[in-house]
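Novice: Would you be able to build a 3D model of this:
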Amino acid sequence: MIHAAPVRGRAVWIGCVMGVVCGVVSGCSARRHARSAPPAHKANPEASCDDARANAIETLRTLGYAIVASYDAIPRRMTIVAVEKQSTRGRFQATVAVRCDDRDLEVIGGRSAPPPHDQFEEHLRAAWRARGGGRVGPPVTRGGTPTAPVARVDLLSAAEARERFGGDIAAAGLVAAHLALANPTARSYVVSVPLIGLLRPTGDVVRPLPWTGARARLAVSGQSWKPYDEIERELVTDRVLRPGERSSGIILYPAGTYAEVDLVVIDEEEARSERLPPLPIAR
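Specialist: Presented below is the predicted three-dimensional model:
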C-alpha cells in the first residue's frame, strides 16, 4: 500500500559559495582550496536507510521542496521520497529514489514546467554532491521482452466501473485503471504503486491516489457503493513480481484526461529503478 506522510516542512534554497577567488590575491594556499571542495563520495554497504532518507529529505527541503511522502521500496536498500513545490508558475511534483548504500539518487519523475523547475535535476545534483552523495540521474530505460516486465493499462468504462464499485466514480472525481503486469525475465522486480503514473496530454505526471484519499472522495459523493473492504481488495498493492509471475488489479487516479502510462519498476537484486518504454493507455 502507499504510505503517505504529511508535509513535514518547507525550506528556502540557501545558496552556497563553491569556490574562493584567488587570481588577484597572492599566497592563496592549496589547503584553502581543498576545504572548499565537497567531501569525496564513498559507497558504504553498511549505511543506514534512515540516514540516507534523512539526508535526501534535508537536501530537498533546502532546495525549497515540501515532502509529501516517503517509504522504503526495498527495506534497508532503497527508499522513495516524493516532493512538491508551489509557485506562481504552478505546482511542481517529483519523485526521487535513494539507494541506501552508495547514496545514488534516481529522479524517477517530475512535472515538466517552466524555469526554475526544469532545472530540478541539475540543482539536486549540485546540492547532493555538496553533501558527499553519489550519482544523480534518471532511471535506466530497458525495452523489449524478455529484458523488462510487460504491462498493459486499460481505463475502465463507466459501465465497468459501476459494476466493480457500485456507483459513478467519475462523479466522485476518480478514474479507475486496470493494470496487467507480467514478468517474463529472469529477474525479480519490485512493483510500487506510487511509481505507476499517468501522463496528461501536457506531459504532467499524475500519481495514484492512496486508498484513504480515494475512499474519502467516495464517501462525500453522496452515492451508495459496494463495501469499502471489497473495493480495497481489488486494488493493486506493492509487491515483488518474481520471474514468470503475473499481477493485475485496479489503480485509482484523480479525474482527468490521460494519454500515456509512466511506469517505473525496481530491480530487486540491483536496487535500481527502471522505466518501462512509453506505454499508451488502452481504451
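Novice: okay, CA-based contacts and neighbour counts for the rest of this
Specialist: Will do.
Novice: quick one, helices of the stretch 101-250 of the chain?
Specialist: 120-130, 158-165, 211-219, 228-232 (DSSP state H, counting those that start in this stretch).
Novice: buried set for the first one?
Specialist: Within helix 120-130, the residues that qualify as buried are 120-121, 124-125, 127-130, counting by 16 or more other Cα atoms under 10 Å.
Novice: tally of neighbours for residue 110?
Specialist: The tally of other residues near residue 110 (other Cα atoms under 10 Å) stands at 22.
Novice: should've said residue 272
Specialist: So residue 272, with other Cα under 10 Å, has 21 neighbours.
Novice: Kindly tell me how buried the closest residue to it other than its chain neighbours is, as a neighbour count.
Specialist: Among residues not flanking residue 272 along the chain, residue 266 sits closest, at 5.5 Å (Cα to Cα, 6 or more residues apart in numbering). Neighbour count for residue 266, taken as other Cα under 10 Å: 25.
Novice: Minimum distance to residue 36: which of the helices of the stretch 101-250 of the chain has it?
Specialist: Minimum separation from residue 36 across the helices of the stretch 101-250 of the chain (Cα to Cα) falls at helix 120-130, 9.8 Å.
Novice: Also this sequence, please, to line up against the first:
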Amino acid sequence: MTILRPDRTGPVLSSLDRHLTAVPYAPALTGAARFAVEFLYFGVKEARACLFAGLFFLAIFIVPRGGALGIPRYDLLLIIALAIQCWMLWAKLETLDELKAICLFHAVGFALELFKTSGSIQSWSYPDFAYTKLYGVPLFSGFMYAAVGSYIIQAWRLFDLRIRHHPPYWMATGVALAIYINFFTHHYIGDYRWYIAALVVGLYARASVVYRPYDREREMPLTLAFVLIGFFIWLAENISTFFGVWQYPNQIGAWSTVHLGKWSSWCLLVIMTFTIVAHLKHIRHHIDVPK
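Specialist: Alright, predicted model coming up:
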C-alpha cells in the first residue's frame, strides 16, 4: 500500500493528477447529483490547470512594490517564477517537454514585451528598478505569457481535450502568425485585428472542444473557449495594473480600468498559444520521439 506523506506537497498533487485523469465511469450518477459532482471536478481541474498562473499572480499581489530582503520586486518575481517551475518539474506536475514549450511561450512573449515597451512605441512600461531588466523589460514578464501556455497545456491533459473539426494546420498556423505579426505592425500600417478575428470565426466555426470534467465528455464551441479564457486574462491584467506591476499611459497618476479592447488582444493571444500547443500535441501524436 502506498502511503502519501502529508508533509510533501509534490507527491500529494501528483496523486491528485492521477485521480483527476482516471475517474471511473459512474452511470448511476444522475440529475442534480451528477451536475454537482461534474461542477466540482470541473472547478478542481481548472484550479489545477491554473496552478502556475495562480501561484505566479499570487506572488505579484503579495510581493511589496519596494521588494523584500533587499531584492527589488521585479527580481524577486523572477526568482519566484523560476522556483515555481523547478518545483512543478520536481513534483512531476510538469514534464520536461511541457517545460520546453513554456520556455518557447516565454521567449515569444518577451520579444513582444521588448517591442511594446520600446522608446518608439511605449504601449506600456515597467516603472520600477530591477537588476534583471533587459532594454527596460524585466525578465519575469515573459512568464505572464508562459502562464497562459502552462494553463492550456495542463488543461489539455487534465480534461483529456479533443478538438472536433479542427481546421487544416497550415491555415491555423497562418492565422496564428497573422495575429502575432499584427501585434507589431499595427503601429505602422493599421490594426487589422478585427479582420483577423472575422477570419478566426470563419475558420473555427465548426470547431468544438470536447472535454471531460468527470466521467463523461462535454462539448463547447472552440471560439467560446477562446473568448472566456481571454476574458479571465483581461481581469487578471486589471488586477496586475492596479498593483502597479506595469502601467499603460492612461494609468500614470491614477489607475483606471484596462481598456475593454485589450480583451480582444488577449483572445487573439490565446488563439496563437492554443495553435502552438495543438501543433506540439499533433507532432507528439504522429512522430515517435525517443525517450
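Novice: Tell me how they score on TM after superposing.
Specialist: TM-score for the superposed pair, counting by TM-score structural alignment, normalised by the length of structure 1: 0.31. Supporting figures: 149 aligned residues with a Cα RMSD of 6.2 Å.
Novice: these two touch, right, the residue nearest to residue 272 of structure 1 and residue 274?
Specialist: Yes - contact criterion Cα atoms under 8 Å: residue 266 of structure 1 and residue 274 qualify, at 5.9 Å.
Novice: tell me which strands and helices the one helix or strand residue 94 of structure 1 maps to is in contact with?
Specialist: Residue 94 of structure 1 belongs to strand 90-99 when assigned by DSSP states H and E. Of the remaining helices and strands, those touching strand 90-99 of structure 1 by 3 or more Cα pairs under 8 Å, 6 or more residues apart in numbering; DSSP states H and E are helix 49-62, strand 78-87, strand 105-110.
Novice: give me that answer again for 7 Å
Specialist: If you count contacts as 3 or more Cα pairs under 7 Å, 6 or more residues apart in numbering; DSSP states H and E, strand 90-99 of structure 1 packs onto strand 78-87, strand 105-110.
Novice: So what touches that strand?
Specialist: Strand 90-99 of structure 1 has contacts (Cα atoms under 7 Å, 6 or more residues apart in numbering) with 52, 77-86, 104-111, 117.
Novice: now it against strand 78-87, angle please.
Specialist: Angle, strand 90-99 of structure 1 to strand 78-87, by axes from the mean of the first three to the mean of the last three Cα atoms, to 10 degrees: 160 degrees.
Novice: Going by neighbour count, which residues of strand 90-99 of structure 1 are buried?
Specialist: For strand 90-99 of structure 1, the neighbour count (16+ other Cα under 10 Å) marks 92-99 as buried.
Novice: between it and strand 105-110, how big is the angle?
Specialist: Interaxial angle of strand 90-99 of structure 1 relative to strand 105-110 (the same axes, to 10 degrees): 150 degrees.
Novice: Just the angle for strand 90-99 of structure 1 relative to helix 120-130, thanks.
Specialist: Put simply, strand 90-99 of structure 1 runs at 40 degrees to helix 120-130, going by the same axes, to 10 degrees.
Novice: And the strands in structure 2, which stretches?
Specialist: For structure 2, the strands defined by DSSP state E occupy 133-134, 137-138, 162-164, 208-211, 218-221.
Novice: can you list these in JSON lines and add distance to residue 184 of structure 2 and mean neighbour count?
Specialist: Shown next, in JSON lines, are the strands of structure 2 (distance: least, Cα to Cα, whole Å; neighbours: other Cα atoms under 10 Å):
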{"stretch": "strand 133-134", "distance to residue 184 of structure 2": "19", "mean neighbour count": "14"}
{"stretch": "strand 137-138", "distance to residue 184 of structure 2": "17", "mean neighbour count": "22"}
{"stretch": "strand 162-164", "distance to residue 184 of structure 2": "30", "mean neighbour count": "16"}
{"stretch": "strand 208-211", "distance to residue 184 of structure 2": "30", "mean neighbour count": "20"}
{"stretch": "strand 218-221", "distance to residue 184 of structure 2": "29", "mean neighbour count": "14"}
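Novice: Dump these into CSV; add distance to residue 10 of structure 2 as well.
Specialist: Compiled in CSV, the strands of structure 2 are given as follows (distance: least, Cα to Cα, whole Å):
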stretch, distance to residue 10 of structure 2
strand 133-134, 32
strand 137-138, 29
strand 162-164, 28
strand 208-211, 26
strand 218-221, 30
